[in-house]
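A.B. asks: I'll drop the sequence and a predicted model, then ask my questions.
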Amino acid sequence: MQIFLLHFAGGNCYSFDFLRKQMDKDMKFLPLELPGRGKRYRESLLADKPSAIKDYVAAIRRQRNKEAYLIYGHSMGATLGLSVVKELEVLGDPPIALIVSGNAGPGLKYHEGPKRYLMNDEDFLQELVKLGGVPQEFLESAELYEHFAPILRADFETLEKDEDFEAGTKIQAPIYAIMGDEEKLADRIDNWKNFTLGHFDKQVLPGNHFFIHQHAAAIAAIIKQCCMKYSSPNSIVRCSS
């Protein structure tokens, strides 16, 4: 079983290391990353959804084997994951399920006021503090900020430039949504149900937007549960009927 992981804004292929040790040995753990960060830091950043989706689809296609697979995305990775799954379904190589976290689904208003990628540095930093998950050394180091700010701004631009991109998108694959109870719009988690023709499950765990770091075992259990539940070749058809 292959598990492809799509990172949050500002993340990279190391963003899911906290989860790796919780996974079974027979699950192939495949964290992906967009250009301009991590192992791909020499590549140009992307700042629009079609380019990011194309990049993720190409990366998955390169690494696919003949086994079943699923996709898990957190925050930005959840939003992009929906369209990635749709494209892979069109290509005839669908995942058995999409797991999403830190995100109540497309079409909702997550941020009031100016778009984050257009904010001045002071307001941008304050916004990052509100989101949580930002190391203190990042907030105190001008050098770290200068390095990571362009990555974060590009990712926020990807998310905020075309907020209606996913309107009308429906995938065949089941969706399992997870959120932290302190997250904005956690009470709207059922919104994800509108984007699948398959089965929908959900779970709300204690914590803020980066609750995932406190619940690695629970998230790994959900991944294992989805692998077992939907690994049958006909499982998506059955849950869509």
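C.D. replies: Everything's here; your move. Numbers count the residues shown, from 1 in each chain.
A.B. asks: for the rest of this, base every contact and every neighbour count on C-alpha atoms.
C.D. replies: Fine.
A.B. asks: where exactly do the strands run in the protein?
C.D. replies: Assigned strands in the chain, in chain order: 2-6, 28-31, 69-74, 98-101, 175-180, 200-205 (criterion: DSSP state E).
A.B. asks: can you redo these as JSON lines with mean neighbour count and distance to Ile60?
C.D. replies: Formatted as JSON lines, those follow (neighbours: other CA atoms under 10 Å; distance: least, CA to CA, whole Å):
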{"stretch": "strand 2-6", "mean neighbour count": "24", "distance to Ile60": "7"}
{"stretch": "strand 28-31", "mean neighbour count": "18", "distance to Ile60": "9"}
{"stretch": "strand 69-74", "mean neighbour count": "24", "distance to Ile60": "10"}
{"stretch": "strand 98-101", "mean neighbour count": "28", "distance to Ile60": "14"}
{"stretch": "strand 175-180", "mean neighbour count": "25", "distance to Ile60": "19"}
{"stretch": "strand 200-205", "mean neighbour count": "17", "distance to Ile60": "23"}
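A.B. asks: of all those, which one is nearest Tyr230?
C.D. replies: strand 69-74 (9.4 Å; CA to CA).
A.B. asks: so what's the gap between that closest one and the chain middle?
C.D. replies: 7 Å (CA atoms, centre = their mean, to the nearest Å).
A.B. asks: ok and it relative to strand 2-6, angle-wise?
C.D. replies: Between the axes of strand 69-74 and strand 2-6, defined by axes from the mean of the first three to the mean of the last three CA atoms, to 10 degrees, the angle is 20 degrees.
A.B. asks: please compare the first structure with the one that follows:
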Amino acid sequence: MTTNPWFPFGIRKDRSRPLLFCFHYAGGSSTIFRHWVALRSTVDIVPVELPGRGTRMAEPHPQRFDELIEALLAALAPEVEGREFCLFGHSMGAAIAFDAACRLEREYGFRTAKLIVAGRHAPHRPDPSPFSSDMDDEALVRELQRLGGTPPDILENEELLRYLLPMIRSDYRLHESFVYRRQLLMAPIVAHSGTGDRDASAEEMRHWSEVTNAGFAIRSFEGNHFFVQRLGDAYLNELLRLAAMPGNGIREAYFS
């Protein structure tokens, strides 16, 4: 099993098994996917750890999106060479996964079998969130309350918030630095939306079909912006089923 700070749970050396790289939402870390790794499956799940959190807490937090992707690709490219792989991203992670997939195609000639995105508007669409990183802490707390993924006891703990808010704000700033450059992915895209997610509704996420030259499919799941975590193994099993499907004819395969 290979070890790399970007992949704290390791990557198996069995190159016959497909890989599913997972990118988390703003304020998260690779640990939100920890229990996914232990599940028996024909797909190897690889949570990605960004600098400045989790096992990489001592490292500087990335400030610019392009710089993050550049460093990520240097770690990712050797692992996907000669292997089948998919990229999955939730919220901010969807933007990271999309940009990484496009650059792997363009700069390395490595094509993901499919890109799976959850809970984020398409890259060429305006951000519907009312919050921006230059707003104060009270506005950030209101944003976390609105999204519904942070337990109330955490939002009411001033000491804990003093630790968490700077990291979350930094992720928002990182996310805001993403620039769409009219890239079109040559691989299929599957979009997942939460029925209660106002910022990334099914109608909004259908626009992901406009940034791929291959197949597209979309599915809604019960829940708010954090339906991925709330649904637990039910969502994970669906994600693994999807990741194991052939990329060609994804729409027909996914809805069969």
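C.D. replies: Sure, I can see it. Predicted, not measured: the structure shown is a model, and the values here were computed from it.
A.B. asks: quick one on the thing from earlier: switch the strands of the first structure over to a markdown table; also include distance to Asp190 of the first structure.
C.D. replies: Listed next are the strands of the first structure as a markdown table, based on distance: least, CA to CA, whole Å:
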| stretch | distance to Asp190 of the first structure |
| --- | --- |
| strand 2-6 | 21 |
| strand 28-31 | 26 |
| strand 69-74 | 16 |
| strand 98-101 | 12 |
| strand 175-180 | 8 |
| strand 200-205 | 8 |
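A.B. asks: indicate which one of those strands is closest to Tyr14 of the first structure.
C.D. replies: Tyr14 of the first structure sits nearest to strand 28-31 of all the strands of the first structure, at 7.3 Å, using CA to CA.
A.B. asks: which residue numbers in the second structure go with that closest one?
C.D. replies: Strand 28-31 of the first structure corresponds to residues 44-47 in the second structure, going by TM-score structural alignment.
A.B. asks: ok, residues contacting that stretch?
C.D. replies: Stretch 44-47 of the second structure has contacts (CA atoms under 8 Å, 6 or more residues apart in numbering) with 7-12, 17-23, 30-31, 33-34, 36-37.
A.B. asks: from Ala94 of the second structure, how far out is Glu252 of the second structure?
C.D. replies: Counting by CA to CA, to the nearest Å, the separation of Glu252 of the second structure from Ala94 of the second structure is 23 Å.
A.B. asks: oh sorry, the question was meant for Phe21 of the second structure
C.D. replies: 11 Å.
A.B. asks: who's more crowded, Glu252 and Ala94 of the second structure?
C.D. replies: Ala94 (27 against 11; other CA atoms under 10 Å).
A.B. asks: what residue of the first structure matches up with that one?
C.D. replies: Superposed on the first structure with TM-score structural alignment, Ala94 of the second structure falls opposite Ala78.
A.B. asks: just checking, its match touches Asn103?
C.D. replies: Yes - if you go by CA atoms under 8 Å, Ala78 of the first structure and Asn103 touch, sitting 6.7 Å apart.
A.B. asks: so Phe23 of the second structure sits against His90, correct?
C.D. replies: Yes - under the contact definition of CA under 8 Å, Phe23 of the second structure touches His90, with a separation of 6.4 Å.
A.B. asks: the match of strand 28-31 of the first structure vs the first structure, mean deviation?
C.D. replies: Its aligned residues in the first structure lie a mean 0.9 Å from stretch 44-47 of the second structure after superposition (mean CA distance after the TM-score superposition for the first structure).
A.B. asks: gap between Leu185 of the second structure and Leu242 of the second structure?
C.D. replies: Using CA to CA, Leu185 of the second structure is found at 18 Å from Leu242 of the second structure.
A.B. asks: residues near the counterpart of Phe16 of the first structure in the second structure, how many?
C.D. replies: Taking TM-score structural alignment, the alignment pairs Phe16 of the first structure with Phe33 from the second structure. Taking other CA under 10 Å as the neighbour definition, Phe33 of the second structure ends up with a count of 20.
A.B. asks: once you drop chain neighbours, what's closest to Phe33 of the second structure?
C.D. replies: In space, and not counting its chain neighbours, Phe33 of the second structure is closest to Pro47: 6.1 Å by CA to CA, 6 or more residues apart in numbering.
A.B. asks: the first structure: matching residues for the longest helix along the second structure?
C.D. replies: Secondary structure of the second structure per DSSP state H: the longest helix is helix 158-176. Aligning helix 158-176 of the second structure against the first structure (TM-score structural alignment) gives residues 142-160.
A.B. asks: how far does that stretch sit from the chain's center?
C.D. replies: 17 Å.
A.B. asks: which non-adjacent residue is nearest Tyr145 of the first structure?
C.D. replies: Closest to Tyr145 of the first structure by CA to CA, 6+ apart is Phe138, at 6.0 Å.
A.B. asks: quick one: that neighbour from Ala149 of the first structure, how far?
C.D. replies: Using CA to CA, Phe138 of the first structure is found at 10 Å from Ala149 of the first structure.
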